[in-house]
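Asks: predicted coordinates and the sequence they were generated for:
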Amino acid sequence: MSTAKNNTGSWRTERPVIDQDACIRCRTCWVYCPEPAILELDKPYVTKDGRRYDITYEIDYDHCKGCGICAHECPTKAIRMVPEGVEE
């Protein structure tokens, strides 16, 4: 939680990107993130195959250091690390 008051996003060489259709909302990324960089939002989402979720996970890039723990721990591999500066 050391970055809560400091923006550390400029430290990254890679950033996590969440595939919302592959995410099963298990909270694993949220639990393992060492900083307050993964946000659990009350934001409904419907996947392309019709699964409905009441919450959505998003990355707060101002606080994400790019450590990759979220991508490593994700059981469905819904999070991948991409080089910083590459548009998705």
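Replies: Structure received.
Asks: going forward, measure contacts and count neighbours with C-alpha atoms only.
Replies: OK.
Asks: for whichever helix or strand residue 72 is part of, packing partners?
Replies: Using DSSP states H and E, residue 72 sits in helix 69-73. Packing partners of helix 69-73 (3 or more C-alpha pairs under 8 Å, 6 or more residues apart in numbering; DSSP states H and E): helix 28-32, strand 79-83.
Asks: excluding its backbone neighbours, what's nearest the residue nearest the centre of the chain?
Replies: Among the residues of the chain, the one closest to the centroid is residue 59, at 4.2 Å (C-alpha atoms, centre = their mean). Residue nearest to residue 59 in three dimensions, not counting chain neighbours: residue 38, with 4.8 Å by C-alpha to C-alpha, 6 or more residues apart in numbering.
Asks: dropping in the other structure now:
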Amino acid sequence: MSRHQSYPLFNLEQAGVPDDLCPVATVVSPMLPGDWRSMRPVVDRDKCVKCAVCWLYCPVQCVEEHAAWFDFNLKTCKGCGICANECPQRRSR
């Protein structure tokens, strides 16, 4: 029977991490909101009046401005659908 001993990845005291801070919370996750998105926004570019309501209401600010329309950064989009619900022209879906 072998004994296994777990070792921390780094010394918390040497790293200056406070004792009351959970070490799991200090690990940065590379996962972006777009990695778990359930819906994908689509803009009807011919009908977009560029009112910026989608940009205003987006909780993660993934709406990007172009010359004649707004588009979405799918890496950061959560897929919440707020932009489609708030669009007065219903041009994003």
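Replies: Structure received. Model, not experiment: these values are computed from the prediction.
Asks: still on that earlier bit, so where is the helix holding residue 72 of the first structure in the second structure?
Replies: Under TM-score structural alignment, the alignment places helix 69-73 of the first structure onto residues 82-86 of the second structure.
Asks: one step back: what residues sit buried inside the helix holding residue 72 of the first structure?
Replies: By 16 or more other C-alpha atoms under 10 Å, the buried positions in helix 69-73 of the first structure come out as 69-71, 73.
Asks: what's in contact with it?
Replies: 16, 28-30, 32-33, 77-81 (C-alpha atoms under 8 Å, 6 or more residues apart in numbering).
Asks: please apply the same query to stretch 10-26 of the first structure.
Replies: Residues outside stretch 10-26 of the first structure that contact it (C-alpha under 8 Å, 6+ apart) are 47-48, 53, 55-59, 61-62, 64-68, 70-71, 76-84.
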